[in-house]
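Peer 1: Sequence and predicted structure, then a few things I'm wondering about:
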Amino acid sequence: MTQRTDDALFAVTVARPWLVAAFARPQAMLSWAMEKPGFRTARRVAWFEVRNADLPPEVDAFALLKGRLADEGLGDAVAMMTSRDVRRAHVGEAAFEDVAARSLATVGLSNAARVGEAPGPGHIGTINLLTAVSTPLSQAGLVEALSIAIEARTAAVMDLGWRVAGGVATGTGTDCVVIAAPAEEGEGARFAGLHTDIGAAIGAATYRAISAGGREWLAERAAG
């Protein structure tokens, strides 16, 4: 079954194993996504849902994702992998003055960790996040906006109170974050910090999406 919702920033389509955020016009993006990381211009961000059986040791996960994107006609998308049921994705929205932001996230904490602790074995269960803002940003602005989204992600995870070795989890070992802003000619906004409407909108939208997804994951775990 395919579910679709529309919004001024991006439209969301869910058709397992795919979750796709589609923009009406090109976006400047920054991420460390598995496919098309770094600074990119794109109109779509895709999540591909996988299971352990899809990724035996001999399978190249990057090649698998690239091939499946091509098969699905999503070769232009910035893309991530998730073990979370993509139907469990959550949206967060916020606006300050004339700046709007929208976040889309899949949240699992089985691979949770606390920053600064010794690395441990990896597991499935991670956070994959897109946050889009309505205001064009310079490259420096994108970097700062990405940092604000990550800060909001961390705050939301810590507020969930999920404990791991060393204390309360701050994220997972394989989180991925994509920040997006309209790709315009010329220089976009230089600053996107906590004292700007841009940073406030990004932070609030991100926090809401991660918090909702995390609460749902915790409730599912408690229910067994």
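Peer 2: Thanks, I have it.
Peer 1: Could you use CA atoms for every contact and neighbour count after this?
Peer 2: Fine.
Peer 1: Regarding this structure, what is its longest strand?
Peer 2: With DSSP state E setting the assignment, residue counts place strand 18-31 as the longest strand in the chain.
Peer 1: and that strand, how far out from the chain's middle?
Peer 2: The chain centre lies 11 Å from the centre of strand 18-31; the measure is C-alpha atoms, centre = their mean, to the nearest Å.
Peer 1: List the single closest residue to the spatially most central residue of the chain in space, sequence neighbours excluded.
Peer 2: The residue lying closest to the centre of the chain (C-alpha atoms, centre = their mean) is Leu129, at 0.9 Å. Taking C-alpha to C-alpha, 6 or more residues apart in numbering as the measure, Leu129 lies nearest to Ala105, with 4.4 Å between them; neighbours along the chain are not counted.
Peer 1: this is the other structure I want to compare:
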Amino acid sequence: MIAVTLDRPWLLADLGAPRRVLSFAPHRPGFVTARHVVWREVRNADLTPDLDAADWFARTLAQRGHAEAVGLLTSRDIRQHVLAAAKADGERATCLATVGLGNAETVGSRRAVNGIGWSTSYGTINLLVLIDAGLTEAAQIEAMTIAAQARTAAVMDCGLHLPDGRRATGTGTDCIAIAADPGPIAFAGLHTALGEAIGRAVYSAVAKGAAAWVQENGGTAQGYP
């Protein structure tokens, strides 16, 4: 299980032991070993255009004693985090998610705002998935694709639309972290029990978080943080 500690603007996820974590997180991406995954809630004033955000985040984490953690950034109120778990044929996955959709996009396109080629709104979906089983590196990569698919399905089902009427499929700054121990399981696709558990845990967490965001902000992405 993931043990969660909220100390706003920080959200700390304790994996119970050092795990192999695969992510494209702002801090310590790729395959790394970490016991903690840390969220930092930020606002526009925190990340000014002239700021080296990666350096600032690394220094801030080090000051908190979490230089070796995997670090995520979000503008979503971290009090709205969602934790969900699922089992299938003895395989278990747990997902911790924060879901902000102000930066929503439809895959294969970019919203042009104020003459530039991307949205200037803020909001992201950050996911941490803890898998109980031991995986090969290839299976851990495959697990990330299942998490991404489940996230996208949940966003598409939440009813959020872009200003041109297309359904949102995610945000421009989504991030996924998959934590597992090294082990012999070589497959984590849709036909496996592990893939089913990952998919259900992620879908449940993102669907709940997305529903809360839409309830707060409405069903169109434009103009919301």
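Peer 2: Here it is on my side, so go on. Because the structure is predicted, anything quoted here is derived from the model rather than measured.
Peer 1: the longest helix in structure 1 is where?
Peer 2: Counting by DSSP state H, the longest helix found in structure 1 is helix 197-223.
Peer 1: and that one, what other elements does it pack with?
Peer 2: If you count contacts as 3 or more C-alpha pairs under 8 Å, 6 or more residues apart in numbering; DSSP states H and E, helix 197-223 of structure 1 packs onto strand 90-96, strand 99-107, strand 127-133, helix 139-160.
Peer 1: quick one: the last one aligns where in structure 2?
Peer 2: Translated: helix 139-160 of structure 1. Residues 137-158 of structure 2 are where helix 139-160 of structure 1 aligns, taking TM-score structural alignment as the criterion.
Peer 1: next one: the matching stretch to chain centre, how far?
Peer 2: For stretch 137-158 of structure 2 - counting by C-alpha atoms, centre = their mean - the centre lies 10 Å from the chain centre.
Peer 1: burial measure for the closest residue to Ala168 of structure 2 other than its chain neighbours, as a count.
Peer 2: Here the nearest residue to Ala168 of structure 2 in space, its sequence neighbours aside, is Thr106; by C-alpha to C-alpha, 6+ apart that works out to 4.8 Å. Residues contacting Thr106 of structure 2 under the criterion other C-alpha atoms under 10 Å number 18.
Peer 1: Could I get the contacting residues of Thr106 of structure 2?
Peer 2: Leu162, Arg166, Arg167, Ala168, Thr169, Gly170, Thr171 (C-alpha atoms under 8 Å, 6 or more residues apart in numbering).
Peer 1: Which residue in structure 1 aligns with it?
Peer 2: The pairwise alignment with structure 1 assigns Thr106 of structure 2 to Arg114, based on TM-score structural alignment.
Peer 1: For Gln139 of structure 1, see how far away its match is.
Peer 2: For Arg114 of structure 1, the distance to Gln139 of structure 1 equals 29 Å [C-alpha to C-alpha, to the nearest Å].
Peer 1: same deal with Ala70 of structure 1?
Peer 2: With distances defined as C-alpha to C-alpha, the gap from Ala70 of structure 1 to Gln139 of structure 1 amounts to 28 Å.
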